[in-house]
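Enquirer: I'd like to go over a predicted model; first the sequence, then the structure.
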Amino acid sequence: MSSESIHPRSTDLVVLSLERWDEVWRRNQHLVSGLLRRDPGLRVLFVEPAVDPLHDLSRRRRPQLPGGLRAGPPVPGVEPGRLWLYEPAKWFPRRLHRRVDRHLAAGTVRAVRRLGFGSPLLWVNDPDGAAVLEATGWPALYDVTDDWLLADRDAAETSRRARAEALLLARARVVVVCSPALARAKGSRREVALVPNAVDVTDYRRPRTRPDDLPEGPCALYVGTAHRDRLDVELCALTAEAIGPRAHLVIVGPVALEPEDVHRLQRAGAVLLGPRPAPEIPAYLQHADVLLVPHVVTPFTDSLDPIKLYEYRAVGRPVVSTPVAGFRDAGDPQVAVAERSDFVAAVLERTAPGWGRASDLPEAEVPSWSDRVEVMAHVLERVAGAAGDQRSGGTQPRSST
């Protein structure tokens, strides 16, 4: 957006993200980097999830200390000093300290003051960010990418998330959702804008050399975070065992599984490569014989718009997916949707000798992140201009009673 396309005071943006800004790029990073390139006057504070040292200790992990406020990493086409990161810490469990979220919100406000942001727009992706909206009244966008009320969480966490979301749906000037299921769920309570995910199509179709760490021979590849909210660990193990004599099941992405799940997959023959930088992902996809989506089918996964849907389709490789949202309605002849009971057989078929890698099918039309950036730029214009652009007092938090 040009500096004239949004009110001059709206060139500062605070993004409360569900994920860190790291080398594994997700929706927020694609959109924010695109907006920074589009508007040379925009500055962004990207607030990462709080680290939890006590929780790390309770799980016998080395505690992670907060990164605090720091300059963001280089982004192609964006001048230094326009992207900032802030990583806070949650020092006490919420059950022991009721004001945890208020303290985290106050930390964000202090970071905004240090940067000299005037009256920023607020982009809330993490529902816990409701505390920042409540404390400041900054003009807000609520970007819903996951329906956490449907996730398998304890009653206390679900109740807390429900209260936060109720506040966001009531007070955010614009609500954006990434999937039709979320549009139906959240749109029953207020108007929402549907902005699905996408992919950098040109980049994903540029030919790459085979990655050195991709096992030799046929590979069935899954790219994404390995987490039980999405990944069917048992189905992955069954698939790895079945194709093991002639192919490898490879998982590329952050591993957020319990140690026993990791050991189960490794015993079955799965190769867990861990996360890889975003620019390297197209090479893994291009050199896979078949791409996998062994996801659980739950109300939570039905709320998603998987980014891998667009990434997989961009490279034109065969896909086998359980009947999850996005893939089951793709209408792409390269995508085979198989019930859980038929999944292994479908993968076996596509890793059989002579099945072939070549395809005579035309390249699918796949939405690009540049298109989504344009839409989000106009959404931010609506956030800035809604209700006569009446602002609270910039970085001054509201008093709470």
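Expert: Great, that's in hand.
Enquirer: Please count neighbours and contacts with C-alpha atoms only from this point.
Expert: Will do.
Enquirer: And for Phe327, the neighbour number?
Expert: Using other C-alpha atoms under 10 Å, Phe327 has 22 neighbouring residues.
Enquirer: for comparison:
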Amino acid sequence: MSAPLVVFGEDWGAHPSSTQHLVSRLAADRSVLWVNSIGLRRPRLDARDLARLLAKARAIAGRAPSRPASMPEPEGPRPARILSPLAIPWPGSRLAEAVNRRLIGRQVRRVMAEMGMERPILWASLPSAVSVVGALGERAVVYYCGDDFGALTGVDHAPVLELEARLAACADLIVAASAPLAERFAGRNVLLLPHGVDYDLFATPCARPADLPEGPVAGFYGSVSDWLDIGMLVRAARALPDWRFVFIGPVQTDVSPLAGLPNVRFLGPRPHTALPGYVQHWDVALIPFRDTPQIRACNPLKLREYLASGTPVAATRFPALTPYEGLIHAIDPGGDLTPAIRGAAQDRDGIARKAAVAAEGWDARAARLSAALDAL
């Protein structure tokens, strides 16, 4: 069996992240201990953070899962063990980091001993994991960089970037999900590993969901956050009153100008396995991003999932879109989305869209990554 992994990531099952897609496949022939998130910002005394702290406390006590009830386990093998550690979420505090090194290190080593795990590879998808580097008897350190933490919403940027710089300096391998992220670590041992796709899940025909409205549908799934161009969407929805604009996912920004329109529907989160049924029955799938540093560095999973479904796509341009731009009705950020939606609705070449990502499955991505891990 290949070297075991101790993975510091987000809460297992909270959302279908690239780390979880990869690790669920690596777990087929490696012993994996998954350590749930130890936080990238100081908690605030608001309702959302208090609810999250309560959920964390229940997970630590072993009385409840840390993922939302609407989210199922990710597909594929799960880690052998999942640990919700007791930790201090206070990036930038050297005192908190010193305490976490002892506190988290002791908890992780105890579970490692129970699993019979020795000399693992320490995998960090969050810079806050730098606090335990060297405390686990690890044989190597891998930093999986899937986001621009200097621009990511909900992060204490300055202290987290300092943690990231320290983590990158001691990493034996940096895995970057996009070219802009890889460029930040020039001169180091970097593996550019774009996101994959669960091709069979999204390409296999599914029944139309009962709650999907009739008529032409332009749809989006994912976090409805401040990286979406709400003004652009409002203008498109007003210009296309016969269309239905459908959004699936948690709403994390002000959507009142959009929600007030009669042809707009917010359906809330859906399990990842249910998403193909929606996107396959939309007339056009949307990626209406603003132009931000975070978006310029991102490599959204939905891009390849949309293509695997065969559904036409209308999107704003960003670097990760470039290899597929010939298959997508793309406009510059801030432009008029209406003509792109109309053009995409006439595009029937679903076979070409599917073929473009048929060889980009998560299994292939994980195999390439596994070879890089074995070479450490």
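Expert: All right, it came through fine. Everything numeric here is computed off the predicted structure, so don't read it as measured data.
Enquirer: so how much does the stretch of helix or strand Val160 of structure 2 belongs to differ from structure 1 once superposed?
Expert: According to DSSP states H and E, Val160 of structure 2 maps onto helix 157-170. Here the mean offset of helix 157-170 of structure 2 against structure 1 after fitting is 1.7 Å, by mean C-alpha distance after the TM-score superposition for structure 1.
Enquirer: buried sites along that helix?
Expert: Within helix 157-170 of structure 2, the residues scored as buried using 16 or more other C-alpha atoms under 10 Å are 157, 159-161, 163-164, 167-168, 170.
Enquirer: repeat for stretch 225-243 of structure 2
Expert: 225, 227-230, 232-234, 236-238, 240, 243.
Enquirer: got it, and stretch 342-355 of structure 2?
Expert: 343-345, 347, 353-354.
Enquirer: Make JSON lines out of these and add secondary structure and distance to Ala186 of structure 2.
Expert: Shown next, in JSON lines, are these (DSSP: H, G, I helix; E, B strand; the rest coil; distance: C-alpha to C-alpha, whole Å):
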{"residue": "Gly343", "secondary structure": "helix", "distance to Ala186 of structure 2": "40"}
{"residue": "Ala344", "secondary structure": "helix", "distance to Ala186 of structure 2": "38"}
{"residue": "Ala345", "secondary structure": "helix", "distance to Ala186 of structure 2": "41"}
{"residue": "Asp347", "secondary structure": "coil", "distance to Ala186 of structure 2": "40"}
{"residue": "Arg353", "secondary structure": "helix", "distance to Ala186 of structure 2": "33"}
{"residue": "Lys354", "secondary structure": "helix", "distance to Ala186 of structure 2": "33"}
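Enquirer: ok, so of those residues, who is nearest Ala371 of structure 2?
Expert: Of all these, Ala371 of structure 2 sits closest to Lys354, with 26.9 Å by C-alpha to C-alpha.
Enquirer: Tell me if I'm right that the closest one and Ala203 touch.
Expert: Yes - if you go by C-alpha atoms under 8 Å, Lys354 of structure 2 and Ala203 touch, sitting 7.3 Å apart.
Enquirer: Which neighbours do these two have in common?
Expert: 308-310 (C-alpha atoms under 8 Å, 6 or more residues apart in numbering).
Enquirer: got the residues you listed as TSV, with neighbour count, secondary structure and distance to Trp90 of structure 2 columns?
Expert: Formatted as TSV, those follow (neighbours: other C-alpha atoms under 10 Å; DSSP: H, G, I helix; E, B strand; the rest coil; distance: C-alpha to C-alpha, whole Å):
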residue	neighbour count	secondary structure	distance to Trp90 of structure 2
Ala308	31	helix	40
Ser309	27	helix	41
Gly310	22	coil	44
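Enquirer: need these in CSV with distance to Ala367 of structure 2, can you?
Expert: Shown next, in CSV, are the shared contacts of Lys354 and Ala203 of structure 2 (distance: C-alpha to C-alpha, whole Å):
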residue, distance to Ala367 of structure 2
Ala308, 20
Ser309, 23
Gly310, 25
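Enquirer: Is Asp342 of structure 1 part of a helix or strand, or is it coil?
Expert: Three-state assignment for Asp342 of structure 1 (DSSP: H, G, I helix; E, B strand; the rest coil): helix.
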